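*Asks:* Kindly generate the corresponding structure for this input.
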Amino acid sequence: MENAELVSSVVVDLERLRARKPLVHCLTNQVVKGFTANALLALGAAPAMVEHPEEAAQFAGMADALLVNVGTLDSMQMVAIDAAIPAARAAGRPWVLDPVAVGPLEVRTRFARGLLAAAPTMVRGNASEVLSLAGEAGAGRGVESGDEARAAARAAERLITRGVGAVLVSGREDLVLGPSGRALVANGHAMMTLVTGVGCAMGAIAAAFCAVSADPFRAAVATAVVLGIAGERAAETARGPGAFQIALLDALYSIDGAAVAERVRLA
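*Replies:* Down below sits the predicted model:
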């Protein structure tokens, strides 16, 4: 896709998201649930955190998209995830894998790699997580990445050859790869790294965009652009991380096609 076409697709998908209000089933980590829910609501989607293993499978087929985030993985959540993914796929629903802290920790690394067999619609992670998910050695420390987004390009390409619909590698610049294209999104602000849950909210927003776009690559670009621009706008008024968190929700609420067209930076 050419950049102008991509920008147009972001605007269209943002309008679709606001019109359809997709219901996103979030099997996510305990630290970020509230912020994730508020970010989805601010953008125009609807969150749900249905976690009981028996209910998770039932609900996954009812929701418009599924997010699987392994940030605070435990045994019960693993059972719920293993039940929800096949149900979502059987219902034709997209699902996003967020491999939080994969690499340094063995249980989640083994579990997340196993989930690749279910062909995630999108993988969203930092460079170290994407490298580790693909079987390489990343320089991550917990949820922190020690690698730049571009360093994970080949690993992302390998994930796509294994059936992943698109890969969104977040960082100072966000790298997006998919069968239909490749893009580098330069929007964002350093203060986004000072608030717990911004990256995890990105995974949820990605699931929401996957619900309204048939092209995972397009959905990934929309996610990076919209959240990045919202981060920039929030940083213009926030004096610190506390104010920034609230300002980011406000910016997600107010972002529109005009802001996207004016501020998007694609390479």
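
*Asks:* C-alpha only now, for contacts and for neighbours.
*Replies:* Fine.

*Asks:* which ones are touching Ser180?
*Replies:* Going by C-alpha atoms under 8 Å, 6 or more residues apart in numbering, Ser180 touches Met1, Phe217.

*Asks:* The one 4 residues further on too?
*Replies:* Taking C-alpha under 8 Å, 6+ apart as the criterion, Leu184 is in contact with Glu173, Asp174, Leu175, Val176, Leu266, Ala267.

*Asks:* To compare against the first, here's the next sequence to fold:
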Amino acid sequence: MTVRTSASVSTLDGDVSAFARTSADLLQRVRASEPLVQCITNAVVTGFTANVLLATGASPAMCDIPDEAGVLAGVAGGVLVNLGTPTAEQRQAALEAVEAATRTETPWVLDPVAVGVLPVRTELAARLRDAAPTIIRGNASEILALAGAGSGGKGVDSTDSAEDAADVARELATRTGAVVAVSGPIDLITDGARTVRVANGHVWLTAVTGGGCALGALMAAFASTTDDALAAAVAATLAHTVAAEDAAAVSTGPGSFAVALLDALHTLTPEQLEQRARLS
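*Replies:* Take a look at the predicted model:
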């Protein structure tokens, strides 16, 4: 398992510049340590998620097989559990992986895709929510539904804004002990006491299958490098969204953007991350 250290982020709500500096440091740590990230994820996004991790400097392992998932989670640096296509085998593998991650103190990320209306994933998401995830990442409608304060969005699309979910996200973070990351035009990330907003990004992230799912995997990678899960979630979001801005600048649409995003993540420097962070 990857060794994690403190990230030295200020606890002052107004000192967001500390998060920009720490994000640069954590990107360096990911590149240096090449953390193994186990992904139990949406079948639609497996390849893209693996490539995003590779481009950023992490090592993906797309292992969602019962009797193997728990073994791998015990040696991984971080684990992603994404409920986009929760087959019976994936559900069993997710529970095994979470149990092993908890036992070995491996950080893990819960991405409750499309919870609220669909019963199988909603029941599993509630069970995993109560299993002490390190980070919970979703759109506003998913976070509201997971907290019992909403009925979910339109499929995988949110019908609520991140600010609509701000109070609920803080309450959910306090209740579960997880950092809660709410994706939107301005991402909101909170541990219940501290809240950071990230204004970087580009609308084409919502036009590529796996834009949000890959971010959950990046959060698992960054969480492998620090004990401050809020700093990890902010750093991963910044890397993803700053790279999206670079990718959009050289693209003509979502197709070329998806390819350019991998290049932008690969060439992103810690200095760029710190200098271009738009945090509040």
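
*Asks:* Superposing both, give me the TM-score.
*Replies:* Here the TM-score for the pair of chains, by TM-score structural alignment, normalised by the length of the first structure, is 0.97; 267 aligned residues with a C-alpha RMSD of 1.1 Å.

*Asks:* related to what we said a few turns ago, next step: the contacts of Leu184 of the first structure restricted to helices.
*Replies:* Using DSSP state H, no member of the contacts of Leu184 of the first structure falls within helices.

*Asks:* okay, the top helix by length along the first structure sits on what stretch of the second structure?
*Replies:* Counting residues, the longest helix found in the first structure (DSSP H) is helix 216-235. Aligning helix 216-235 of the first structure against the second structure (TM-score structural alignment) gives residues 229-248.

*Asks:* That stretch vs the first structure, average distance?
*Replies:* Following the fit onto the first structure, the mean deviation recorded for stretch 229-248 of the second structure is 0.7 Å by mean C-alpha distance after the TM-score superposition for the first structure.

*Asks:* quick one, helices of the stretch 51-200 of the second structure?
*Replies:* Secondary structure of the stretch 51-200 of the second structure by DSSP state H, counting those that start in this stretch: the helices cover 69-73, 88-104, 119-129, 140-146, 166-176.

*Asks:* Give me the range in the first structure that the fourth one lines up against.
*Replies:* Following TM-score structural alignment, the aligned partner range for helix 140-146 of the second structure in the first structure is 127-133.

*Asks:* and if you look at the second one?
*Replies:* Mapped onto the first structure using TM-score structural alignment, helix 88-104 of the second structure covers residues 75-91.

*Asks:* what comes into contact with stretch 35-47 of the first structure?
*Replies:* Residues external to stretch 35-47 of the first structure that are found in contact with it (C-alpha under 8 Å, 6+ apart): 17-18, 20-26, 48, 197-198, 200-201, 204-205, 208, 249-250, 252-253.

*Asks:* Quick check: buried residues in the longest helix of the first structure?
*Replies:* 216-235 (16 or more other C-alpha atoms under 10 Å).

*Asks:* what's the answer for stretch 122-140 of the second structure, then?
*Replies:* Result for stretch 122-140 of the second structure [16+ other C-alpha under 10 Å]: buried residues 122, 124-126, 128-129, 132-140.

*Asks:* Please report how far the residue lying farthest from the centre of the first structure lies from Ile246 of the first structure.
*Replies:* Farthest-out residue of the first structure from its mean C-alpha position, per C-alpha atoms, centre = their mean: Arg239, at 26.3 Å. Relative to Ile246 of the first structure, Arg239 of the first structure is positioned 11 Å away (C-alpha to C-alpha, to the nearest Å).

*Asks:* again with Ser145 of the first structure
*Replies:* In terms of C-alpha to C-alpha, Ser145 of the first structure sits 25 Å off from Ile246 of the first structure.

*Asks:* which one of these two has more residues nearby?
*Replies:* Legend: neighbour count by other C-alpha atoms under 10 Å for Ser145 of the first structure and Ile246, higher for Ser145 (20 against 15).

*Asks:* Now do the contacts for the aligned partner of the more buried one in the second structure.
*Replies:* In the second structure, Ser145 of the first structure lines up with Ser158, judged by TM-score structural alignment. Each residue near Ser158 of the second structure by C-alpha under 8 Å, 6+ apart is listed here: Asn139, Ala140, Ser141, Glu142, Gly152.
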